[in-house]
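Trainee: Kindly generate the corresponding structure for this input.
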Amino acid sequence: MSALFEPFTLRDVTIPNRVWMAPMCQYSAAPEGPESGAPTDWHFAHYAARAAGGTGLIVVEATAVSPQGRISPYDLGLWNDTQTEALRRITRFLTAQGTVPAIQLAHAGRKASTERPWKGGAPVGPEGHGWLPVAPSPLPFDERHPVPDELTVDQIKEIVGEFAAAARRALAAGFEIVEIHGAHGYLINEFLSPHSNHRTDTYGGSHENRTRFALEVVDAVREVWPDDKPLFFRISATEWLENAGWTPDDTVRFAGELHAHGVDLLDVSTGGNAAGVRIPTQPGYQVPFAARVRKETPMPVAAVGLITEAEQAEKILANGEADAVLLGRELLRNPSWARHAARELGGEVHVPDQYHRSV
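Mentor: As a prediction, this is how the structure comes out:
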């Protein structure tokens, strides 16, 4: 059997194959009003198409734990009942197609309050439904971004509670897996990295202090998330800074700590916390970081980053470099990628009755 189409079980959840959809923001929710942060028909059609295409696991895009935690005013959120109810429509459909529904919980930190990418992605103020971002330290992401407010210890504790509350709502909305977003320069990543965390209290300085907030979030979410359901964590394994910032060695060390705190899989990405760095992108360029974590720790991993071909994905798994692959842009281009890959590799995926004539 193709390794790409073998089931994968974590705790009591079995994912039917190793073709997973990476979280990708759609920036398509209402920016304000009673429907703010709730998924729309666009979100339903977007995720439903990939489930009908045979994707084994779909990680719903970065979903903010508070209004202040959104990347843009148009992000999804999970801080009220309206959002919870609207997400149930998506999880019901995904589950009916045999796809495991997951959701990424996030806080954007100093990279919050920006315009949609196709509108330029620049920071927005109150005139654009925006707000002043918060961060571990009063350091802007780049020259375009405002200086964020430095979080107090009480505010940090409040955000930890917001992650836990969002996890409870994710369970009520029908999700089987929660992923904590600790990558790409958003709030948790900002705390992890000495590049963005210049605090001198118990949340800054040493590795132990810089990882404290992330582990508090993990513990708070794990406490309310059922023992039979998996918890993922997404990390930027490197910031692509020469001998600076958060490093691959830090990632390996932290992966073991996350595993000890109840994280079941590390979603390994890179970059996003340092502006203007050169990233040597090429097919599978982030896979070696996932492979190292898998080799040196007990943590299962998913690899991501310019994985586009069925044989390429199969080789990553067959070589033991990852336990699953997360596809991003390729699934935007081809919602039925999993079905096409199964045909190429001799695997099997769920095909809706209505699509059987296409097999």
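
Trainee: only C-alpha atoms for contact and neighbour calcs from this point on.
Mentor: Fine.

Trainee: Could you look up the SS state of the residue lying closest to A112 once chain neighbours are set aside?
Mentor: Nearest residue to A112 in three dimensions, chain neighbours excluded: I71, at 4.2 Å (Cα to Cα, 6 or more residues apart in numbering). Three-state call for I71 (DSSP: H, G, I helix; E, B strand; the rest coil): coil.

Trainee: how many other residues sit next to I71?
Mentor: The tally of other residues near I71 (other Cα atoms under 10 Å) stands at 30.

Trainee: I'd like the structure of this one too, to check against the first:
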Amino acid sequence: MSALFEPYTLREVTIPNRVWMPPMCQYSAAPEGPSAGAPGDWHFAHYAARAAGGTGLIIVEATAVSPEGRISPYDLGIWNDTQVEAFRRITGFLKSQGTVPGIQLAHAGRKASTERPWNGGAPLGAEAHGWQPLAPSALSFDDRHPVPAELTVDEIHAVVGRFADAARRALDAGFEIAEIHGAHGYLINEFLSPHSNRRTDAYGGSYENRVRFALEVVDAVRAVWPDGNPLFFRISATDWLENGGWTADDTVRFAAELHAHGIDLLDVSTGGNASGVSVPTGPGYQVPFAARVRTETPMPVAAVGLITEAEQAEKILANGEADAVLLGRELLRDPAWARRAARELGGAVHVPDQYHRSV
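Mentor: So this is what the prediction gives:
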């Protein structure tokens, strides 16, 4: 059997194949009012199409644990019961297609309150549904972004509680896997990296202090997330800085700690925390970071980054570089990528009765 189409079990959840969809923001929720942050028709159609296409696990886009944790005013959120009810429509359909529904719990930190990317992505003020971003230190991401407000220790503890509350709601909404967003220059990543964390208290300075917030979030979420359900963590394995940033060595060290705190799989990406850096992109360019974690720690991993072809994905798994692959842009282009890959590799994938003529 093709490795790409072997089921994969974590705790008590079995994912039917190793073709997974990573979180990709759609910036399509209402920015204010009673439905603010709730998924709508666009989100349902978007995720339903990939489930009908045979994707084994769909991790719903970065979903904010609080209003100020959104990347943009148009992001999804899971801080109230209206949002929970709207998500149930999506999780119910995904399960009906044999797809495992996952959700990424997120806080954007200093990169919050921005316009949608196709409108330029510029920071927004209060006149355009914007707000004051929060961060570990009063350091802006770049010259365009405002200086964020530095979180107090009490505010840090409150954010930890917000992640736990969001996890409870995610379970109520029907999600079977939760992922904590610790990558791409958002709040948890900002605490991890010395590039963005200049604190001098218990949450800054040494490696042990800089990982404290992330581990507190993990512990708080794991405490309310059922023992039988997997918990993922997404990480940027490197800031791509020559000096003064988070490194691949840090990631390997941290992965072992995350595993000891109850994280079941590391979703390995890179970058996003430093502006103006040069990233050597190419097919599978982030896979070596995932492979190193898998080799040097007990942590299972998923690889991401310009994985586009069925044979390429199969080789990553067959070589033991990852336990699963996450296809982003390719699943945007082709919602039925898993079905096509199954035909190429001789694998089996769920096909809705209505689409039986496509097999």
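
Trainee: quick one on the thing from earlier: ok, the residue nearest to A112 of structure 1 to T114 of structure 1 distance?
Mentor: According to Cα to Cα, to the nearest Å, I71 of structure 1 stands 6 Å off from T114 of structure 1.

Trainee: quick one: the strands in structure 2?
Mentor: Secondary structure of structure 2 (DSSP state E): strands located at 8-10, 13-15, 19-21, 57-64, 76-77, 100-106, 134-135, 149-150, 177-182, 231-236, 265-269, 301-304, 324-326.

Trainee: Of those, which stretch is the most buried?
Mentor: strand 76-77 (a mean of 31; mean count of other Cα atoms under 10 Å).

Trainee: Run the chain-centre distance for that strand.
Mentor: Chain-centre distance of strand 76-77 of structure 2: 13 Å, with Cα atoms, centre = their mean, to the nearest Å.

Trainee: Now do the contacts for the counterpart of L134 of structure 2 in structure 1.
Mentor: Superposed on structure 1 with TM-score structural alignment, L134 of structure 2 falls opposite V134. The neighbours of V134 of structure 1, taking Cα atoms under 8 Å, 6 or more residues apart in numbering as the test, are G109, R110, P148, D149, E150, L151.

Trainee: and what of L4 of structure 2?
Mentor: Under the contact definition (Cα under 8 Å, 6+ apart), the residues listed for L4 of structure 2 are N17, R18, V19, A313, E314, L317, A324, G347.

Trainee: quick one: M21 of structure 2 from E61 of structure 2, how far?
Mentor: According to Cα to Cα, M21 of structure 2 and E61 of structure 2 sit 10 Å apart.

Trainee: and E115 of structure 1, what does it touch?
Mentor: With Cα under 8 Å, 6+ apart, E115 of structure 1 has these contacts: S72, P73, G121, A122, P123, V124, G128.

Trainee: which of those line up with contacts in structure 2?
Mentor: Mapping the contacts of E115 of structure 1 onto structure 2 (both residues aligned by TM-score structural alignment, their matches' Cα atoms under 8 Å) leaves S72, P73, G121, A122, P123, V124 still in contact.

Trainee: was I right about the last one contacting K111?
Mentor: The one in question is V124 of structure 1. No: counting by Cα atoms under 8 Å, V124 of structure 1 does not reach K111; the two are 10.9 Å apart.

Trainee: Which of these two has more residues huddled nearby?
Mentor: K111 (29 against 20).

Trainee: From W246 of structure 1, how far off is that one?
Mentor: For K111 of structure 1, the distance to W246 of structure 1 (Cα to Cα) stands at 18 Å.

Trainee: hang on, the earlier thing: tabulate the contacts of V134 of structure 1 (TSV), appending distance to P31 of structure 1.
Mentor: Converted to TSV, the contacts of V134 of structure 1 look like this (distance: Cα to Cα, whole Å):
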residue	distance to P31 of structure 1
G109	18
R110	19
P148	21
D149	22
E150	25
L151	24
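
Trainee: For the residues you listed, which ones persist in structure 2?
Mentor: Where structure 2 agrees (both residues aligned by TM-score structural alignment, their matches' Cα under 8 Å), these reduce to G109, R110, P148, D149, E150, L151.

Trainee: The stretch 51-200 of structure 1: helices as residue ranges?
Mentor: 81-96, 153-172, 187-192 (DSSP state H, counting those that start in this stretch).

Trainee: Return the most buried member of those helices.
Mentor: Highest mean neighbour count among these (mean count of other Cα under 10 Å): helix 187-192, with a mean of 29.

Trainee: How about residues contacting that one?
Mentor: Taking Cα under 8 Å, 6+ apart as the rule, helix 187-192 of structure 1 contacts 107-110, 135-136, 181-183, 196-197, 203-204, 207, 210-211, 213-214, 235-236, 246, 273.

Trainee: Then stretch 259-278 of structure 1?
Mentor: For stretch 259-278 of structure 1, contacts defined as Cα under 8 Å, 6+ apart pick out 10, 141-142, 183-186, 189-190, 195-196, 215, 218-219, 222, 230-241, 255, 279, 286, 289-290, 298-305.

Trainee: related to what we said a few turns ago, now, which of the contacts of E115 of structure 1 sits nearest R329 of structure 1?
Mentor: Of all the contacts of E115 of structure 1, G121 has the smallest distance to R329 of structure 1: 18.5 Å, by Cα to Cα.

Trainee: what about the closest one, distance to E115 of structure 1?
Mentor: For G121 of structure 1, the distance to E115 of structure 1 (Cα to Cα) stands at 4 Å.

Trainee: One more: P230 of structure 1?
Mentor: Here P230 of structure 1 is placed at a distance of 33 Å from E115 of structure 1 (Cα to Cα).
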